[in-house]
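A.B. asks: fold the following.
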Amino acid sequence: MHGVSNESMRKRRRGAELEAALLEAAWDELVAVGYERLTYEAVADRAGTSRPVLYRRWPSKRELVLAALRHRTPPLPDAPPDTGDLRGDVLALLHRVITRMRELAPVREVLAAEQGQATELSAYLAARNQGPGLTWMRTALERAARRGEIDAPDALPDRLVTLPVVLVVHELFMARRTPTDADLEEIVDQLFLPLVAHQLGQHP
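C.D. replies: Predicted coordinates:
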């Protein structure tokens, strides 16, 4: 099965092709064993190369994992879905959060390990989380204000704005279950929208 030796692979691959292979191997190892157990030796073995090849590019495990995350995770969209009304926007946004969390399941352990650390890796993870948690929700609320659904969205506190996403992430990470459509509708219809209306004094 191994008709091509590691040595011939090292000779053939260069530049971007080699780097992509190394980062794919790092991602696969992260998925297989997790952040804490990931080693340069195992990644090098997966990639059919040597540890010095990895160390020259990424001197620390944090740098290697950060590069693998950047290589493998798609860029965050600039804005949440636009469905034409606030309720639809928030539901669509929550569905996107669930999909993204599933795609990035190996990142959970990295998040836990990097919590409270002031590193480039922790900053990257924080930026990834901020999009759906606050920036996207603010965008959805600003759209709703332009459509005349709500007034003065800037008056809403951040804790209220991020409530739907926080509840979904709690279900995924802490309760270890994926919220159903009914769960999402309950969050939006019975918690979020009534609280927004109360905060803004927009009672039916």
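A.B. asks: make it CA atoms for all contacts and neighbour counts henceforth
C.D. replies: Noted.
A.B. asks: distance between stretch 52-61 and the chain's centre?
C.D. replies: Mean C-alpha position of stretch 52-61 versus that of the full chain (C-alpha atoms, centre = their mean, to the nearest Å) differs by 25 Å.
A.B. asks: which residues sit against it?
C.D. replies: Contacting residues not belonging to stretch 52-61 are listed as Leu22, Thr39, Tyr40, Ala44, Leu64 [C-alpha atoms under 8 Å, 6 or more residues apart in numbering].
A.B. asks: and Leu141, how many residues sit next to it?
C.D. replies: Residues lying near Leu141 (other C-alpha atoms under 10 Å) number 25.
A.B. asks: and this one, so I can compare the two:
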Amino acid sequence: MSASTSTRRRGAELEHALYEATVRELAESGYGRLTMEGVAARARTGKAAVYRRWSTKQALVLDALRHSLPPLPGFEPEMPPRDNLRAVFTVLCQIFGGRTSFPGLAVITGLVADPVLRNAIVEHIVSPRLRVIESILDNAVRTGEIDAVRPMAVHIGPALVMHSFLLTGNPPDEAEIDQIVDTVLGA
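C.D. replies: From the prediction side, this is the model:
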């Protein structure tokens, strides 16, 4: 067995390297200039290793994005809705701000021009987070902590977090997150 064979990455280790390479390529080059060959070179593997796993760059990018997301904050029924929402919005700030392995809002805005990726991002990244917010608000109504869920309440928090990034380039601070939570809860 040669030295190169004994150090060859396989399975999960190789996939992890390919995910990391994809996210770095997205951050540095953008989606339009990302290539399967570039990802393979960055991961120090052959392009056949990439094409065996993903037939399109869309599929590769979507899997890399899902892999790079921090765990979805869960809805904790015993916690007050304010604390649950604060946890969700704090993680959202970290994601958008590129403070996780996820590439951040600047990269995501470059992906939504591709309809397939936009739909996949909504289905796999946005919608699960909105469902957590909806569960928090529905539980708050059941427990009497709020009277009703206002129309668009589920979307307000993420929209305000994104709005802060777009206007200032920075995530909301803790006081602003508290104001966003109050807005969502109708306080």
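A.B. asks: now for the contacts of stretch 52-61 of the first structure: which two are most distant?
C.D. replies: Greatest spatial distance among the contacts of stretch 52-61 of the first structure (C-alpha to C-alpha): Leu22 and Thr39, at 12.9 Å.
A.B. asks: neighbour count: the two, which is higher?
C.D. replies: Leu22 (25 against 16).
A.B. asks: any idea what that one aligns with in the second structure?
C.D. replies: Under the alignment (TM-score structural alignment), Leu22 of the first structure maps onto Leu18 of the second structure.
A.B. asks: ok, its match - contacts?
C.D. replies: By C-alpha under 8 Å, 6+ apart, the contact list for Leu18 of the second structure reads Val39, Ala40, Ala43, Val50, Ala64.
A.B. asks: ok, those in the first structure: which stay?
C.D. replies: On the basis of both residues aligned by TM-score structural alignment, their matches' C-alpha atoms under 8 Å, what survives of the contacts of Leu18 of the second structure in the first structure is Val39, Ala40, Ala43, Val50.
A.B. asks: now neighbour count and secondary structure too, for those residues, in a markdown table please.
C.D. replies: Formatted as a markdown table, these follow (neighbours: other C-alpha atoms under 10 Å; DSSP: H, G, I helix; E, B strand; the rest coil):
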| residue | neighbour count | secondary structure |
| --- | --- | --- |
| Val39 | 26 | helix |
| Ala40 | 20 | helix |
| Ala43 | 20 | coil |
| Val50 | 21 | helix |
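A.B. asks: which position in the second structure aligns with Val53 of the first structure?
C.D. replies: Looking across to the second structure (by TM-score structural alignment), Val53 of the first structure lines up with Ala49.
A.B. asks: equivalent analysis for Arg62 of the first structure, please.
C.D. replies: Aligned counterpart of Arg62 of the first structure in the second structure: Gln58 (TM-score structural alignment).
A.B. asks: identify all contacting residues around the helix or strand Asp138 of the second structure falls within.
C.D. replies: For Asp138 of the second structure, the element it lies in under DSSP states H and E is helix 127-142. Helix 127-142 of the second structure has contacts (C-alpha under 8 Å, 6+ apart) with 72-75, 77, 80-81, 84-85, 88, 146-149, 154-155, 185.
A.B. asks: run the last query once more with 10 Å
C.D. replies: Applying C-alpha atoms under 10 Å, 6 or more residues apart in numbering, the external contacts of helix 127-142 of the second structure come out as 72-85, 88-89, 92, 120-122, 143-150, 153-155, 157-158, 184-185.
A.B. asks: of these, buried ones?
C.D. replies: Buried by 16 or more other C-alpha atoms under 10 Å: 73, 75, 81-82, 84-85, 88-89, 92, 120-121, 146, 149, 153-154, 157-158, 184-185, out of the contacts of helix 127-142 of the second structure.
A.B. asks: what separates Ala113 of the first structure from Gly34 of the first structure, distance-wise?
C.D. replies: As judged by C-alpha to C-alpha, to the nearest Å, Ala113 of the first structure and Gly34 of the first structure stand 10 Å apart.
A.B. asks: likewise His170 of the first structure?
C.D. replies: Applying C-alpha to C-alpha, the value for His170 of the first structure to Gly34 of the first structure is 21 Å.
A.B. asks: how about stretch 59-73 of the first structure: buried residues?
C.D. replies: For stretch 59-73 of the first structure, the neighbour count (16+ other C-alpha under 10 Å) marks Lys61, Arg62, Glu63, Leu64, Val65, Leu66, Ala67, Ala68, Leu69, Arg72 as buried.
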